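Participant: here is my input, please return the structure:
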Amino acid sequence: MALELEQRQLKQVVDLVAEKKGREVVLLNLKGISMVTDYFLIATGNSTTQVKAIVDHLEEKLGTIGIPILRVEGLPDAQWVLMDCGDLVVHVMTPDQRDFYNLERLWGDAEVMAF
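Facilitator: Below you'll find the predicted structure:
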């Protein structure tokens, strides 16, 4: 497993999404709930173009804050893009996908982290 993420790094990821106008950004703490990852970051882009812009920005910047990207799924369609960063999984979705899959409800036992 990768080195544990610091609160500072998690805040930076939230800020990177906000830089590209990602909406409804939620960070869930899945420690003790999921064996796959420690955190989910869920964000909405208004369109597939915006989802792609957010993901492109993250691909460019995450390495500079010490967060490796292991794989990216969901491109070029960009309705729902999943970025696997080991201890962090980023989900960037269009509004329809976000409403339909409702990951916050699915992971309702997770603590919502505030920054």
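Participant: for the rest of this, base every contact and every neighbour count on C-alpha atoms.
Facilitator: OK.
Participant: show me the helices in this protein, by range?
Facilitator: Under the criterion DSSP state H, helices of the chain are mapped to 7-19, 48-61, 95-101, 103-106.
Participant: next, the structure of the following sequence, for comparison with the previous one:
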Amino acid sequence: MNERDLLSLVVKAADDKKAVDLVALNMQGISLVADYFVICHGNSDKQVQAIAREVKEQAHEHEITVKRMEGYDEARWVLVDLGDVVVHIFHKDDRGYYNLERLWGDAPSVDLQEELQS
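Facilitator: Reported below is the predicted structural model:
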């Protein structure tokens, strides 16, 4: 699975659990950490955990290694590292504080409508 297919898988998994304000940033040439960052939030601890769990389960179903998942128990900022794609799932109260979209403002956004329709 290439990085764009992985991005599509992650976006669909997050959308399936009603992730709010779903954003993907193309980090190629900007960060050595990953090719894409996916950023979203949930409105409650349970929703944040449900989004993270769905991303992890979809990765396992497609035989993609989850390199690490951090913050799941606290459900304030869950990071799911899938290698080429890193997923940041925030609680709605914390997303604005960290404001990753602004921090990585030079990264172009990905049109997620294409990913959701494919």
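Participant: nearest residue to the middle of the first structure?
Facilitator: Nearest to the mean C-alpha position of the first structure, by Cα atoms, centre = their mean, lies Val90 at 2.1 Å.
Participant: thought it was touching Leu82?
Facilitator: Yes - the criterion here is Cα atoms under 8 Å, and Val90 of the first structure meets it with Leu82 at 5.7 Å.
Participant: so Val87 of the second structure sits against Asp81, correct?
Facilitator: Yes - the pair Val87 of the second structure / Asp81 is scored as a contact, 6.4 Å apart, by Cα under 8 Å.
Participant: neighbours of Glu60 of the first structure, just the number please.
Facilitator: Neighbour count for Glu60 of the first structure, taken as other Cα atoms under 10 Å: 10.
Participant: that one matches what in the second structure?
Facilitator: With TM-score structural alignment as the criterion, the equivalent of Glu60 of the first structure in the second structure is Glu57.
Participant: now Ala18 of the first structure
Facilitator: Residue pairing (TM-score structural alignment): Ala18 of the first structure is matched to Asp15 of the second structure.
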